[in-house]
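> got a sequence here, can you build the structure:
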Amino acid sequence: MVGLMNNNLLKQLSYIYKLHKKKHFSDKSESHWLSLKNLLHNQKYIKKNIYLNIINNNLLKIALTKKFSKKDLVNIIFKIDAVFLYFINGKLNQNISDINNIYYKITINKFNNLNYHDTFIKHNFFTHLSESLSKEIIFIDINLENINIIKPLYLIYINIGNNSKNFFYMSNYRNYINIQKIQSITIFEHYININESYFSNIYTTLILNDNVNLTHYKLVTGNKKNYYFTNNEYYLNNNNYITKYDFLISNKIIYQNNSFYFNGNNSKLEYKSLSLSKGNSFSYIKSYLEHNKKYCYSNQLHKAIVSDNSIINFKGLLKINSQAIKTDGQMNYSGLLLNKFSEINVKPELDIYNDDVKCKHGVFSGKIDDNQLFFLRTRGINLKKSYNILLFAFVIDLIKDICDDYFKKEIHKYISNYFSKENIFNEF
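Next up, the predicted model:
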């Protein structure tokens, strides 16, 4: 079975890469392609990463360029005052994006020859896939001298397919965001699937220079036929402050790998995520955080609500190296199971190489408390509303501190709609 999977997926990707390299060949993309091939020949790697077996049974095709106008998106994008960049079917749409603006310099490279921090990265199947098959390498540079207030950056990833049951359109992206000489910036990332049957793979590197404050919001929505994969790298220097919120709402597969590198002193990370999974879906959420310098702080809070036959796997590693004295780092994971067929697996790890630190992690998973439900019912609240009250009580600490009031309302709306459609009456 594993051998068949290996041959099938490798055969498809080999054909796609052969066509791709005719217009986008570079030494770097070729190197990543060879590494990807080696992974697909590694039987242990394939067996360990079950999502490869899931996507194996689908026929993959490269998405075609689609004509699109802003009016087609009025009802599905955030109505915010920002610089809009539309990524559609594997390319940045220059016709409707705000390419020419006074806040961001945007460079589009046809060939993959940019190298930033590659020596630090432990690549995986999807990073190799982005590096070898992305049609464009996007570099966003923020380097302002005379502007004190900068508009938010709004990255919109849109997939337009054809609802085919026979194949999946695949889009790959490779983006770099370099932030310097500005004190505060906000980035919104919004992932939208207009049609079903889609495979999105995004690899983004964010480089923060000294004294940068970054607020980063991400919303991923989809359905039971969408496949979403992302790798994000954050490089922090001196006196950085990152506030990050991720909201990952049901797709067939969600794979997210976040890596944070504290390479400067006195930096801080506040990271919160919420995963909602139903149907027969699979999520793998990984967080790697490496403290390399002094007096840094990191706090992570991850929550998940799972129903039906869905599975969510969390894996977190907090690494404290020998020079990272006075580090304060913590990870907390909480999962709520809505029936006996749902599953949450959590694996937090601490890897500490000096004694002058404060580090901890905590894990909780369980179901709705029957006593709390009974208490609400005795107060005259019906069963559905009682469940919803307890569900919102579970997630409220993830959204209450969001600074952007409009985004907070939109997230509240998405979660409310999700719960109203969710089958929450399955008993254990």
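> CA only for contacts and neighbour counts going forward, please
Noted.
> check which helices and strands the helix of greatest length in the chain sits against.
For the chain, the helix with the greatest residue count under DSSP state H is helix 2-24. For helix 2-24, the packing partners by 3 or more CA pairs under 8 Å, 6 or more residues apart in numbering; DSSP states H and E come out as helix 27-40, helix 43-48, helix 50-56, strand 59-62, helix 125-133.
> what's in contact with stretch 70-82?
Outside stretch 70-82, the residues within contact range by CA atoms under 8 Å, 6 or more residues apart in numbering are I96, K151, P152, L153, Y154, H190, F407.
> so the first one sits in a strand?
So the one you mean is I96. No - counting by DSSP: H, G, I helix; E, B strand; the rest coil, I96 is not part of a strand but coil.
> for the comparison step, fold the sequence that follows:
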Amino acid sequence: MAGLPTRVKRELPEKPDVSKNPFSQLFEQKTTAPSHHKEAHWQALLKLGFPHAKHEDWRYTSLNRLLDHTFTLEKKSTVTPEKCGDLALFMVGQSHKLVFIDGHFIASLSEIDEIPYELLKRKQAVPAPVKPEFFLHLTESLSVENLVIRLAAGQKSKKPLYLLHISSGQETSPLKMAHYRHHLLLEPGSEAEVVEHFVSLNTQRHFTGARLTASIGEEARLHHYKLAFENNQSDHFAHNDFVLASRASVHSAHFLLGAALTRHHTSVQLNGEGASASINSLLLPKEMELFDSRTHVEHNQIGCQSRQLHKTMVSKQGTAVFNGMIKVAPKAIQTDAHMINNNLLLNASAQVNTKPQLEIDADDVKCSHGATVGCIDNQQMFYLQSRGITHSQARKMILFAFASELTEGIKLDLVRESVLSRFSERLSEELS
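Next up, the predicted model:
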């Protein structure tokens, strides 16, 4: 009869198709005995199944290139001190350097004398993920070492903590895979500068999984920079989680300027009153590369502040994806949160997909979000050329000016110079 509800047959969820998961056999390859923590993450990974385009979070990020190969967890490559010095950003004595090769901590190449941090290798569980997903579980379950880096209450490190990650690849299948897992523990009143640097040992393809979490105590401060400068054959999947106590602050800037396929998550929980976070990023995909950047910021207490600025330049059939979420809990009144995503398309074949979002469950808040997508302004080009500046010089000025709001905010000179050099290198053909 018309008007009566029809009876819908409920279908049981499909079991994950392990055959379509290129990582399905890796857990059994591990040489160390799996802990309960890693076993739980592996089971969660199997339950989720390998991501595909039907999932909303993967709608614009194709993983087909991962399905074309199998992967292996091989032992670390040998890197000489001279080669490590060539790949490093800081010279000897300029930082507290921790070197990791293919997922393993290498004490002999590190600078740990008189380091103010306590380094703890722990197998027990570290803080729960803010926003878990497939590749987060992959890194948690397959990482060789979980390194806890602790800075005692009231301590302020005079040198930056430099985390150098060197991954090697190979031409033939199975391809090499390395996972890095670190946890920063900043106790109340401490202050630290941390630089994550990811480089490739050679030009061959490899897979890098990385996860950095940080517990930031009351009135502690963290300045964090991530430089993803791997070769243009590699795959890079990373997650950064920051959990803040009262009046704590974090400034985190990500410069994703390498790899064929990059997906980077930044999640923040403002769990203490008056906590603040600044999350910035600069992406430059080109030549069929795909860079996917995602942020998830939770305001869970009164009077917290967050600022986000994400900029992307896309050229030569490159693709960029941005997905940002700001969530305001019911009790998080007097929240002040803003997020902007600016995108610049350098030619007709470049593509951007952007989705900034707000979920607000509280009154008395100031929240805003927005996104822009455009090309180089012809009027700007005409203005500069009319003053005697050549076309290539004018184009270079506009591109560097677009990125300057982020690069000028880098306090460490060597980091800023490295970012600008890498930025110029990747734009060399656009600027010629």
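> re the thing from before, hmm, which of the contacts of stretch 70-82 of the first structure are the buried ones?
K151, P152, L153, Y154, H190, F407 (16 or more other CA atoms under 10 Å).
> show me the contacts for the aligned partner of Y414 of the first structure in the second structure.
In the second structure, Y414 of the first structure lines up with R422, judged by TM-score structural alignment. Residues in contact with R422 of the second structure (CA under 8 Å, 6+ apart) are F229, L257.
> tell me which residue is most central in the second structure.
H264 (3.6 Å; CA atoms, centre = their mean).
> that one: what's it in contact with?
Counting by CA under 8 Å, 6+ apart, H264 of the second structure makes contact with H236, F237, A238, H239, D292, S293, R294.
> could you look up the SS state of it?
Going by three-state DSSP: H264 of the second structure is strand.
> now swap in K327 of the second structure and tell me
strand.
> surely it and E359 touch.
Yes - using CA atoms under 8 Å, K327 of the second structure is in contact with E359, at 4.7 Å.
> who's more crowded, the two?
The neighbour comparison of K327 of the second structure against E359 (other CA atoms under 10 Å) goes to K327, with 20 against 12.
> which residue in the first structure aligns with that one?
Under TM-score structural alignment, K327 of the second structure pairs with K319 in the first structure.
> isn't its match up against L289?
Yes - K319 of the first structure lies in contact with L289 (CA under 8 Å); the separation is 6.1 Å.
> which residues do the two both contact?
With CA under 8 Å, 6+ apart, K319 of the first structure and L289 have no common neighbours.
> just the buried ones among the contacts of stretch 70-82 of the first structure: which are in strands?
L153, Y154, H190 (DSSP state E).
> where along the stretch 251-400 of the first structure do the helices fall?
Ranges of helices within the stretch 251-400 of the first structure are 370-378, 383-399, based on DSSP state H, counting those that start in this stretch.
> N89 of the first structure: which of those is closest?
The minimum distance between N89 of the first structure and the helices of the stretch 251-400 of the first structure falls on helix 383-399, with 30.6 Å, by CA to CA.
> circling back: which ones are touching the match of K327 of the second structure?
K319 of the first structure neighbours (CA under 8 Å, 6+ apart): Y288, L289, E290, H291, L350, D351, I352.
> most neighbours among those, which one is it?
Ranking the contacts of K319 of the first structure using other CA under 10 Å puts H291 first, with 29 neighbours.
> regarding the first structure, what is its longest strand?
Per DSSP E, the first structure has its longest strand at strand 167-180.
> circling back: okay, the helices of the stretch 251-400 of the first structure in CSV with distance to N345 of the first structure and mean neighbour count next?
Below are the helices of the stretch 251-400 of the first structure laid out as CSV (distance: least, CA to CA, whole Å; neighbours: other CA atoms under 10 Å):
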stretch, distance to N345 of the first structure, mean neighbour count
helix 370-378, 23, 13
helix 383-399, 18, 15
